[in-house]
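Undergrad: requesting a structural model of the entry that follows:
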Amino acid sequence: MPKDQNASLSVSRRDVVFNGKIWDVVSETFDYQGQKLVREFVAHPGAVAVIALNEQQEILLIKQYRHPVREYLWEVPAGLLDMPGESRLEAAKRELLEETGYIANDWQELIEFHTTPGGNDETISIFLAKDLRLQGHDFELEGEEVDLEVRWVPLADALSSVMQSQMRSPSAGYGIMALAHQLGVSIND
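TA: Take a look at the predicted model:
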């Protein structure tokens, strides 16, 4: 079975080309098989996403505006690893509560992936959350989160939407396909 491998190449120079609010653009010079190569990429703090599953095999989706693609996307709750000292699991719990008002008693790691390994170093860890309860929250959402729509959707329907390119969020796609595989769920026609 193919398996990605870590590599420790010597980086001789690293410059921040652009310092952003959430991520930076960096330029690195590194040695690769006797050559000095220069690559620019987005240096990202990483993120987490949550597939929240209820007893009816429905998953919790959110619809959120994403400006770079000028679309409202159906996604799973997700967010940045931007709180110092916070574990990936703690970040996933925080994001589920912040974006949906739900908390979960049962958590497990589902899958992890690199979003765009040729252009950034972001890795997203997706967690499965079960045994959910609506708690609500007492803070106001900001920016593109102010009009989030939250909806329970049958897992088979969400899988069908991903496979027909109707739902194109990579976190949702990866997480939905991983969970469907784990549970033996197939596409509804």
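
Undergrad: all contacts plus neighbour counts: C-alpha atoms, from now on.
TA: Noted.

Undergrad: quick check: closest non-adjacent residue to L128.
TA: Excluding the flanking residues, the one nearest L128 by C-alpha to C-alpha, 6 or more residues apart in numbering is I51, at 4.9 Å.

Undergrad: likewise G119?
TA: F41 (5.0 Å).

Undergrad: do the same with D106
TA: K130 is the one closest to D106 (C-alpha to C-alpha, 6+ apart), at 5.0 Å.

Undergrad: next one: V16
TA: Per C-alpha to C-alpha, 6+ apart, closest to V16 is V26, 4.4 Å.

Undergrad: repeat that for Q56.
TA: Nearest to Q56 is P154, by C-alpha to C-alpha, 6+ apart, at 7.6 Å.

Undergrad: ok now do that neighbour, which residues does it touch?
TA: By C-alpha atoms under 8 Å, 6 or more residues apart in numbering, the contact list for P154 reads Q56, Q57, E58, I59.

Undergrad: out of the residues you listed, which is most surrounded?
TA: I59 (25 neighbours; other C-alpha atoms under 10 Å).

Undergrad: thinking again about what came up before, how far away is the residue nearest to Q56 from W74?
TA: In this view, P154 and W74 are 14 Å apart by C-alpha to C-alpha, to the nearest Å.

Undergrad: also M163?
TA: Taking C-alpha to C-alpha, one finds M163 at 14 Å from W74.

Undergrad: more neighbours, those two?
TA: Legend: neighbour count by other C-alpha under 10 Å for M163 and W74, higher for W74 (22 against 14).

Undergrad: so that one sits right up against R66, yeah?
TA: No - the pair W74 / R66 is not scored as a contact, 10.1 Å apart, by C-alpha atoms under 8 Å.

Undergrad: distance of the residue nearest to D106 relative to R168?
TA: On the measure of C-alpha to C-alpha, K130 and R168 end up 24 Å apart.

Undergrad: before we move on, what about I103?
TA: 25 Å.

Undergrad: tell me how far the spatially most distant residue from the centre of the chain lies from S87.
TA: Residue farthest from the centre of the chain, counting by C-alpha atoms, centre = their mean, is G34 at 35.7 Å. Distance, G34 to S87, by C-alpha to C-alpha: 38 Å.

Undergrad: please generate a structure for the following sequence too, so the two can be compared:
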Amino acid sequence: MTTFDHETRSRVQRYAGPIFSVYTDVVTMPGGGTAARDLTENKGAVGVVALDDAGRVVLIKQYRHPVRRKLWELPAGLRDVAGEDLALTAARELAEEVDLRAGRLDLLLDLHTSPGFSDETIRLFLARDLSPVPEEQRHVRTDEEADLEIARFDLDEAVAMVLRGEITNAAAVGGVLAAAAARAADWATLRPADTPAI
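TA: Here you go, the predicted structure:
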């Protein structure tokens, strides 16, 4: 069997922004040719499947402009603080978006969100032993977060929502299904929160 390295021969930057940058790379292909491939380089993100003592998952409904509608999602956010531990980023997003703290965080899943054009990854944590953030310490939500809806669904109902097409956000789909699978395995598939990132 012959292995072939897809070597980047050239790169042109098309856009540089605060969250992602866009490039066109010319890449070698099997058979000796090359092909142009557009890609985005992204900061990456974290998300949280927050599961309460009653077995309900906390979801948010938030406006997403590219699809022009509100989607059910997990509490999540960008890895935009340099050097910040990913579990700490997840805990911060959980507090900011749904006013909750977790007594326990485990690594649930790592995902490449759209590898056909982006290097973005999202690390999903399972949060349990939830408690409310005190009122005076709560984050003030702005922009799309200003009118987000927070709801709790039984985990089995959230799985059904995925299968009915009511939850379509990729991270939420992966997180809900992974949490249900982890629960079915009596949580044996969970990994430590500080497992090295992909």
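
Undergrad: quick check: the aligned residue for the residue nearest to G119 of structure 1 in structure 2?
TA: Alignment note: F41 of structure 1 maps to L39 in structure 2; criterion TM-score structural alignment.

Undergrad: do the same with F18 of structure 1
TA: So F18 of structure 1 corresponds to Y15, using TM-score structural alignment.

Undergrad: its match is in contact with S21, isn't it?
TA: Yes - Y15 of structure 2 is within contact range of S21, at 5.4 Å (criterion: C-alpha under 8 Å).

Undergrad: the more surrounded of the two?
TA: S21 (16 against 10).

Undergrad: would you agree the more buried one is in contact with K43?
TA: No - S21 of structure 2 lies out of contact with K43 (C-alpha under 8 Å); the separation is 9.4 Å.

Undergrad: all strands of structure 2, in order?
TA: 8-16, 20-28, 34-42, 45-50, 56-64, 69-73, 76-78, 100-112, 121-132, 149-154, 191-192 (DSSP state E).

Undergrad: now those strands as JSON lines including distance to V176 of structure 2?
TA: Shown next, in JSON lines, are those (distance: least, C-alpha to C-alpha, whole Å):
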{"stretch": "strand 8-16", "distance to V176 of structure 2": "33"}
{"stretch": "strand 20-28", "distance to V176 of structure 2": "26"}
{"stretch": "strand 34-42", "distance to V176 of structure 2": "24"}
{"stretch": "strand 45-50", "distance to V176 of structure 2": "7"}
{"stretch": "strand 56-64", "distance to V176 of structure 2": "8"}
{"stretch": "strand 69-73", "distance to V176 of structure 2": "10"}
{"stretch": "strand 76-78", "distance to V176 of structure 2": "13"}
{"stretch": "strand 100-112", "distance to V176 of structure 2": "10"}
{"stretch": "strand 121-132", "distance to V176 of structure 2": "10"}
{"stretch": "strand 149-154", "distance to V176 of structure 2": "11"}
{"stretch": "strand 191-192", "distance to V176 of structure 2": "16"}
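
Undergrad: deepest in the core, which of those strands is it.
TA: Neighbour counts (mean count of other C-alpha atoms under 10 Å) averaged over each of those peak at strand 45-50, with a mean of 28.

Undergrad: ok, the residue opposite Y32 of structure 1 in structure 2 once aligned to F4 of structure 2 distance?
TA: Matched to structure 2 by TM-score structural alignment, Y32 of structure 1 sits across from M29. Distance, M29 of structure 2 to F4 of structure 2, using C-alpha to C-alpha: 8 Å.

Undergrad: what's near enough to touch Y15 of structure 2?
TA: S21, V22, Y23.

Undergrad: and it, how close does it get to T40 of structure 2?
TA: 9 Å.

Undergrad: ok, A180 of structure 2 next?
TA: 31 Å.

Undergrad: got the angle between the longest helix along structure 2 and strand 100-112?
TA: Using DSSP state H to define each element, structure 2 has its longest helix at helix 170-184. Here the directions of helix 170-184 of structure 2 and strand 100-112 differ by 110 degrees (axes from the mean of the first three to the mean of the last three C-alpha atoms, to 10 degrees).

Undergrad: and helix 170-184 of structure 2, what does it pack against?
TA: strand 45-50, strand 69-73, strand 100-112, strand 121-132, helix 155-163 (3 or more C-alpha pairs under 8 Å, 6 or more residues apart in numbering; DSSP states H and E).

Undergrad: re the thing from before, contacts only, for the nearest residue to the match of Y32 of structure 1 once chain neighbours are set aside.
TA: Counting by C-alpha to C-alpha, 6+ apart, M29 of structure 2 lies nearest to H6, which is 6.1 Å off, once chain neighbours are set aside. Each residue near H6 of structure 2 by C-alpha under 8 Å, 6+ apart is listed here: V27, T28, M29, P30.

Undergrad: with distance to V133 of structure 2 added, can I get these in CSV?
TA: Converted to CSV, those look like this (distance: C-alpha to C-alpha, whole Å):
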residue, distance to V133 of structure 2
V27, 49
T28, 52
M29, 52
P30, 54
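
Undergrad: sounds good, over and out.
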